[in-house]
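1. Dropping the sequence and predicted coords here.
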Amino acid sequence: MPYPPRPYVLSLAGFDPSAGAGLLADCKTFEQRGVYGFGVCTALTVQSDVQFERVQWVPLADIRAQAKPLLERFGVGWAKIGLVENLTKLPELLDWLRAQSPTIGVVWDPVLKASAGYDFHTGPAPELVRQLCTGLALLTPNQPEMRRLWPAAATAEAAAATVSAYCPVLLKGGHAEGSEATDVLYQNGQEVARFTTPRLPHGEKHGSGCVLSAAIVAGLARGESLVEACRSGKAYTARVLASNESLLGYHFHNQNDANQ
């Protein structure tokens, strides 16, 4: 019996051979969250869940070439951007995406450092952050990334509130302390919602930020509000974190799981 049509979404991200992060993690998440995911490779990495050796960047022209036939053929309503080589060229990519699909919603997960231990980017200039964030559907930094994106603020929370004047910001709480992990959504300079799950003793997972942002994109593509998508994305990610005690989380394999 055929399944009903699924919304189309696009991930522009790096290829992680361990499949914990990047394109492979995004597409696993998309599938289980009930959307059809396309993948455009922005970087080829040599890494595992605990070791990062090197990266080979995909030129911007090749990124566009990968995405163009997909955007021409399919009604892609949402895109997630992860690892990119040069943040100063990201506005050009964003402009190009919007020229191809004027109504596309974009979520940026700012991958500035690999969890296996490699710095991709130093902090961009404030004017570049304003340019990048203006018009985004959501920015999903963890606390160190938020501090790096807006170092003038005294705390990650203050930085998120400031940047949320340009786009909504979901500040991830995985790097904080305490028995609970709380992500906070900011819009227009104000905190608007909190999403809390218990902090698990073996809950650290390689690529968990990629899974969360991909799960949120899937929720948005399925018609959820931003708050609903953040809540359902957080719940899905929590299940991946609880799936086993290794650094590589398991996704789930039936439609009931996908819709939770």
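-> Looks like it arrived, so ask away. Residues are numbered from 1 along each chain as shown.
2. C-alpha only now, for contacts and for neighbours.
-> Fine.
3. in the stretch 151-260 of the chain, which spans are helices?
-> Using DSSP state H, counting those that start in this stretch, the helices of the stretch 151-260 of the chain run over residues 156-163, 208-221, 226-241, 255-258.
4. ah, wrong one, I meant the stretch 1-150 of the chain
-> Under DSSP H, counting those that start in this stretch, the stretch 1-150 of the chain gives helices at 22-32, 60-73, 90-100, 126-133, 143-149.
5. Which among these is found nearest to residue 234?
-> Between residue 234 and the helices of the stretch 1-150 of the chain, the tightest spacing by C-alpha to C-alpha is seen for helix 22-32, at 12.2 Å.
6. Residue 172 and residue 181, how far apart?
-> Residue 172 sits 8 Å away from residue 181, going by C-alpha to C-alpha, to the nearest Å.
7. What of residue 20?
-> 20 Å.
8. of these two, who's got more company?
-> Each of residue 20 and residue 181 has its neighbours counted (other C-alpha atoms under 10 Å); residue 20 has more, 24 against 19.
9. residues in contact with the more buried one?
-> By C-alpha atoms under 8 Å, 6 or more residues apart in numbering, the residues touching residue 20 are 49, 205-208, 248-249.
10. Check it against this one:
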Amino acid sequence: MEKRASRRIPNVLSLAGVDPSGGAGLLADIKTISALGAYACGVVTALTAQNTREVSGIQDVSPDFIRLQMETLFSDVAIDAVKIGMLSRTETILAVAQELQKFSPHHIVLDPVMVAKSGACLLSKSAVQALRTEMLPLCSVVTPNLPEAMVLLGEQGAPEAKDMPEMAGRLWELCGRKALVYLKGGHLDGSQVIDVVFDGVEMRRFEGGRICTKNTHGTGCALSSALAALLPQSDSPWAAARKAHDYLREAIAHSGNINVGEGYGPVDHFWSFR
């Protein structure tokens, strides 16, 4: 009997902080990547003390040690896609950008974690500028929510759904006219959640009814890491984006399967296995 050739499972790297509750950051990324059929690797960019109700402390990893983690990993493992979470300092952003330029992974997905739930900007002006000029041009996909998009575009105010296509177009320009922009509209009011996706040619809307749950901790992490896992396994970025959107909706809808903490709980990353 002829032996079937095995399909290589893609290796996907997450650069993110560690949330001990497992709802966001590196631990959530690893769950998502694994649930979607890829092999998860991780580089730690920060340690946090947090649960579902609060963040009580953050300890940044030095840029030099982040470099060492990346160089050691890339020297041995063929990385097919990279997902980038919060990079809190200018020096960290520059270090990661230089390492990515050196190793040139095929897919780079950036979740620009920049705005706290309170609305406060988490990054300094210099860090935001470094993200714009050094990181965005390297990315194949960026996944900002509306508050993050406003910071990247240097704007203030309260955007509406009708503003999203124009914002997506301007973000595409910032990314060097080559990235897929996945602009998330979950912060808007209404019974429908609208995401706008733009590749420089086509603008699509992904819509769905709002799911009534407070288990939304780490949804941005799940979406961006789902994209990183699916891009090497999909025929096109559009197919990966649609699959990632649908995966996250189901993970939110099934979040009642698990009971983690008393605050904003996580989604169920492994919903399809239960």
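-> That came through, no problem. All values derive from a computational prediction rather than experimental measurement.
11. Compare the helices of the stretch 1-150 of the first structure and give me the one nearest residue 240 of the first structure.
-> Evaluated over the helices of the stretch 1-150 of the first structure, closeness to residue 240 of the first structure peaks at helix 22-32, with 9.8 Å, by C-alpha to C-alpha.
12. nearest to residue 54 of the first structure, of the helices of the stretch 1-150 of the first structure?
-> Between the helices of the stretch 1-150 of the first structure, helix 22-32 lies closest to residue 54 of the first structure; by C-alpha to C-alpha that is 14.8 Å.
13. how about that closest one, aligned to which bit of the second structure?
-> Using TM-score structural alignment, helix 22-32 of the first structure lines up with residues 25-35 of the second structure.
14. ditto for stretch 57-72 of the first structure
-> Under TM-score structural alignment, the match for stretch 57-72 of the first structure is residues 60-75.
15. Now find how far off-centre the matching stretch is within its chain.
-> A distance of 20 Å separates the centroid of the chain from that of stretch 60-75 of the second structure, by C-alpha atoms, centre = their mean, to the nearest Å.
16. Tell me how far stretch 237-245 of the second structure lies from the chain's centre.
-> That offset, for stretch 237-245 of the second structure, works out to 13 Å (C-alpha atoms, centre = their mean).
17. Also stretch 104-112 of the first structure?
-> Computed by C-alpha atoms, centre = their mean, the chain-centroid distance of stretch 104-112 of the first structure equals 6 Å.
18. What of stretch 180-196 of the first structure?
-> Distance of stretch 180-196 of the first structure from the chain centroid (C-alpha atoms, centre = their mean) equals 16 Å.
19. That stretch: which residues count as buried?
-> 181-187, 189, 191, 195 (16 or more other C-alpha atoms under 10 Å).
20. so how far is the first residue of that stretch from its last?
-> Criterion C-alpha to C-alpha; first-to-last residue distance in stretch 180-196 of the first structure is 6 Å.
21. still on that earlier bit, buried stuff in the match of stretch 57-72 of the first structure?
-> Those would be 61, 63, 66-67, 69-70, 73-74, for stretch 60-75 of the second structure by 16+ other C-alpha under 10 Å.
22. one step back: let me know the closest of the buried residues of stretch 180-196 of the first structure to residue 94 of the first structure.
-> Nearest to residue 94 of the first structure among those: residue 187, at 20.9 Å, using C-alpha to C-alpha.
23. For the second structure, which strand extends over the most residues?
-> Counting residues, the longest strand in the second structure under DSSP state E turns out to be strand 39-50.
24. That one vs the first structure, average distance?
-> Compared with the first structure after fitting, strand 39-50 of the second structure has a mean deviation of 0.5 Å; criterion: mean C-alpha distance after the TM-score superposition for the first structure.
25. Give the other helices and strands that that strand contacts.
-> Packing partners of strand 39-50 of the second structure (3 or more C-alpha pairs under 8 Å, 6 or more residues apart in numbering; DSSP states H and E): strand 11-18, helix 25-35, strand 55-60, helix 63-74.
26. quick one on the thing from earlier: residue 80 of the first structure: which of the helices of the stretch 151-260 of the first structure is closest?
-> Taking these one by one with C-alpha to C-alpha, helix 208-221 is closest: 6.9 Å.
27. What residues in the second structure pair up with that closest one?
-> Taking TM-score structural alignment, helix 208-221 of the first structure hits residues 219-232 over in the second structure.
28. Please identify the most buried of the helices of the stretch 1-150 of the first structure.
-> helix 22-32 (a mean of 25; mean count of other C-alpha atoms under 10 Å).
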